[in-house]
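Student: Sequence first, then the predicted structure:
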Amino acid sequence: MSKILVTGGTGYIGSHTVVELFNAGYTPVIVDNLSNSNIQILDQIEKIIGIKPEFHEFDLCDESKTKAFILNNPDISGIIHFAASKAVGESVADPLKYYYNNFFSLINLLNGYRETPINFVFSSSCTVYGEPDTLPVTEFAPVKKATSPYGNTKQIAEEILQETASAYGNYNIIALRYFNPVGAHATALLGELPNGVPQNLLPFITQTAIGKREKLTVFGNDYDTPDGSCIRDYIHVVDLAKAHVAAIKLLEKGNPNGNYDVFNIGTGQGNSVIEAITAFEKASGQKLNYEFGPRRDGDVIKVYGDVTKSAKELNWKAELGIDEMMASSWKWEKYLKENPIG
């Protein structure tokens, strides 16, 4: 089967996607600079699929190394591009880091394939919708001014990809706008592994429950939502990984919508932060120590996606619910306590 380059393949979503690519018969090849991941994840992947995937450590922002890799790997037929900085709050504090890392890595990849037919799946985000006017938000909703530099990098990256696909005939591109990935692999051998202070909700929840953190802070309890906390469309990371495989398959057979397309990847329903906490307490049997704090810059109040297009055209839909998301996250946190990584 085809060789698929997975950039950021030792990261949270990337590692799960490597597993699902292998399960679908593909040969995944990983490029990662390990800036937000750990080399031991390769061993974890090997425990699941039985082989250690091919791995190359370098930064895709390095143009010469990126070009050399592409020249030395002419049999790669598809790319799934995860490698990027991804935390909303950090992007507000350090926007230049985000503009540099997220654009140079993308442009270097695209430039490297200027003369070669390539299938390209881009890791985008529901942040491109900003604060949506109506919910659930569809792919046809207007892309509004981003609420954070991170969201802006995703908006501009999509513009770069669309214009690149239009100008050159060799790129076939799908951007997956996904919502809030959570959960872990059923084996508890893979999960979210933040370096330092987590940037997402679930690691804060599980680390608080396991005793790594004294308490969890919920940012804002005065939003215009039923319980005052933000609402998100949480999606299990394994479902999300399978969506990338579905996107590669669609590009291989030829997307009838042309050589650039976008899909929402979510469950189609929203849960508040408080609902997520309640679901975790139920799934784990642990009572969480949490408090409310001030609102966080860049946070959207509520967003969840219409996933009709993904079901019909991508032939994909989420299968795992919030109970599985929370139970698997807790199982992973307990695994890490007994088997530290990093």
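Tutor: Received the coordinates, thanks.
Student: CA atoms for contacts and neighbours, from now on please.
Tutor: OK.
Student: quick one: contacts of the helix or strand Ile160 falls within?
Tutor: Under the criterion of DSSP states H and E, Ile160 resides in helix 149-167. Residues outside helix 149-167 that contact it (C-alpha atoms under 8 Å, 6 or more residues apart in numbering): 85-88, 91-92, 95, 98-99, 102-103, 106, 124-125, 127-128, 130, 143, 145-146, 171-173, 175, 259-260.
Student: quick one: it to chain centroid distance?
Tutor: Distance, stretch centre to chain centre, for helix 149-167: 16 Å (C-alpha atoms, centre = their mean, to the nearest Å).
Student: before we move on, what about stretch 144-156?
Tutor: Computed by C-alpha atoms, centre = their mean, the chain-centroid distance of stretch 144-156 equals 16 Å.
Student: What are the buried residues along it?
Tutor: Buried residues in stretch 144-156, counted by 16 or more other C-alpha atoms under 10 Å: Ala146, Thr147, Ser148, Pro149, Tyr150, Gly151, Asn152, Thr153, Lys154, Gln155.
Student: wait, which of those residues is closest to Lys242?
Tutor: Closest approach to Lys242 among the buried residues of stretch 144-156 (C-alpha to C-alpha): Lys154, at 21.0 Å.
Student: Run through the strands of the stretch 1-150 of the chain in chain order.
Tutor: Per DSSP state E, counting those that start in this stretch, the stretch 1-150 of the chain carries strands over the ranges 3-7, 27-31, 54-56, 76-81, 118-125.
Student: With respect to Met326, which of those lies nearest?
Tutor: strand 118-125 (21.6 Å).
Student: let's bring in a second one:
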Amino acid sequence: MKGNKILVTGGLGFIGSHTVVELQKEGYEVIIIDDLSNTRIEVLDGITKITNIRPEFVKLDLKEKEAVASFFKEHKIDGVIHFAASKAVGESVENPIKYYENNIATLVYLLKNMADNNVPHLIFSSSCTVYGQADELPITENAPVKRAESPYGNTKQIGEEIIHDLTKVNDITAIALRYFNPIGAHDSVLIGELPLGVPQNLIPYVTQTAAGLREELSVFGDDYLTPDGTAVRDYIHVVDLAKAHICALQRLLEGKNKTKMEYFNVGTGTGSSVLDVINVFQKVNDIALKYKIVDRREGDVTSAYANTKLANEELGWKAEFGLEEALRSAWQWQLKQV
């Protein structure tokens, strides 16, 4: 809906920046909040070059309760897409308090101010980690939410519960998008995944190793009950994921949601092992990758990939890109960084 002003928290991050691009393409007015803790301000320039529109940007730490309240008093917002959160499974195991403060306290402050200022719609950046190790694959939205394998996963479970409780007593409507594993970069190569410090996710570690920035890639475990012994995930191109947010937002703005809070899996429906990813990356980019097998990492599940039927039918959304395209774009993005 053209003219709607949408707040994107964490909008200079990996998924957030791609979603801002898609929002602007659809005619939405975007305002970004980001504390720049895991990204760079230059991402704003990349967004602007792609869309020819410079979104409004406010540097703000959502942990600062009074600053959040002031922001909402100063801006009329029609909806919020909430990305701002710490996101690494391994780091969350090592530093759980950081994750509970950064992912839960900030969500509470955000929701309080949405309620106080009559902001009606929320898209929540959730995760397939809420399912833990699912009993059946592919995973549907009806799969039970299990005790989380990591503090990160737990923050997504708790976040969903908090939002659900609020929607029961407030006019806010919400959609939780349960992502599988976002990878890749925009085809312009102007924005992509740009972690600060040591990468916590597989693909930037793959690309940085291929570029010679890392000595070798560690593959965490080869004794899982999977075809090649390595963990299996559903890798979705970040542009496909960004477009899912547009579909979800339009659903809420048009009042097409069937309940006050809805949940959708966002993935490709195809599982790929870590070794699959390495082999495809080497093939499509014609480059050798140095890697070694190490012990399993605490918090990791064996296998997770999505049943996307509900998102396909209700949101009118479907992943368009495959693993090869995503890994090719990730490498092109990395080459631009060297």
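Tutor: Cool, got the structure. What you are looking at is a predicted structure, and each value in this text was computed from that prediction instead of being measured.
Student: I'd like the strands of the stretch 1-150 of structure 1 written out as a markdown table, with distance to Glu281 of structure 1 added.
Tutor: Shown next, in a markdown table, are the strands of the stretch 1-150 of structure 1 (distance: least, C-alpha to C-alpha, whole Å):
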| stretch | distance to Glu281 of structure 1 |
| --- | --- |
| strand 3-7 | 34 |
| strand 27-31 | 36 |
| strand 54-56 | 38 |
| strand 76-81 | 34 |
| strand 118-125 | 28 |
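Student: Any chance of CSV for those, columns distance to Asp62 of structure 1 and mean neighbour count?
Tutor: Putting the strands of the stretch 1-150 of structure 1 into CSV (distance: least, C-alpha to C-alpha, whole Å; neighbours: other C-alpha atoms under 10 Å) gives the following:
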stretch, distance to Asp62 of structure 1, mean neighbour count
strand 3-7, 13, 23
strand 27-31, 12, 22
strand 54-56, 13, 14
strand 76-81, 15, 22
strand 118-125, 19, 23
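Student: tell me the centre residue of structure 2?
Tutor: Nearest residue to the geometric centre of structure 2 (C-alpha atoms, centre = their mean): Ile15, 5.2 Å.
Student: how about CSV for the buried residues of stretch 144-156 of structure 1, with distance to Ala246 of structure 1 added?
Tutor: Output for those, formatted as CSV (distance: C-alpha to C-alpha, whole Å):
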residue, distance to Ala246 of structure 1
Ala146, 28
Thr147, 30
Ser148, 29
Pro149, 29
Tyr150, 26
Gly151, 24
Asn152, 26
Thr153, 24
Lys154, 21
Gln155, 23
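Student: Go through these and say which is closest to Gly191 of structure 1.
Tutor: Of all the buried residues of stretch 144-156 of structure 1, Tyr150 has the smallest distance to Gly191 of structure 1: 22.5 Å, by C-alpha to C-alpha.
Student: so how far is Thr127 of structure 1 from the closest one?
Tutor: Applying C-alpha to C-alpha, to the nearest Å, the value for Tyr150 of structure 1 to Thr127 of structure 1 is 8 Å.
Student: now swap in Gln286 of structure 1 and tell me
Tutor: From Gln286 of structure 1 to Thr127 of structure 1 the distance is 31 Å (C-alpha to C-alpha).
Student: about what we covered before: using the aligned residues only, give the average distance of the next helix or strand after the helix holding Ile160 of structure 1 to structure 2.
Tutor: With elements assigned by DSSP H and E, the helix or strand that comes after helix 149-167 of structure 1 is strand 171-178. Comparison of strand 171-178 of structure 1 with structure 2 after fitting gives an average deviation of 0.3 Å (mean C-alpha distance after the TM-score superposition for structure 1).
Student: Summarise which helices and strands strand 171-178 of structure 1 is packed against.
Tutor: If contacts are counted by 3 or more C-alpha pairs under 8 Å, 6 or more residues apart in numbering; DSSP states H and E, strand 171-178 of structure 1 sits against strand 118-125, helix 149-167, helix 237-253, strand 260-265.
Student: looking at these, which is closest to Arg296 of structure 1?
Tutor: helix 149-167 (14.0 Å).
Student: quick one: that closest one to structure 2 mean distance?
Tutor: Using mean C-alpha distance after the TM-score superposition for structure 1, the mean distance for helix 149-167 of structure 1 is 0.5 Å.
Student: any idea what Ala165 of structure 1 aligns with in structure 2?
Tutor: In structure 2, the residue paired with Ala165 of structure 1 according to TM-score structural alignment is Thr167.
Student: neighbours of its match, just the number please.
Tutor: By other C-alpha atoms under 10 Å, the residues close to Thr167 of structure 2 number 18.
Student: try Leu275 of structure 2
Tutor: Neighbours around Leu275 of structure 2, by other C-alpha under 10 Å: 17.
Student: In space, what's closest to it - neighbours in sequence excluded?
Tutor: Thr230 (6.6 Å; C-alpha to C-alpha, 6 or more residues apart in numbering).
Student: Repeat that for Arg213 of structure 1.
Tutor: Gln207 (5.7 Å).
Student: Having no further points to raise, I will conclude here.
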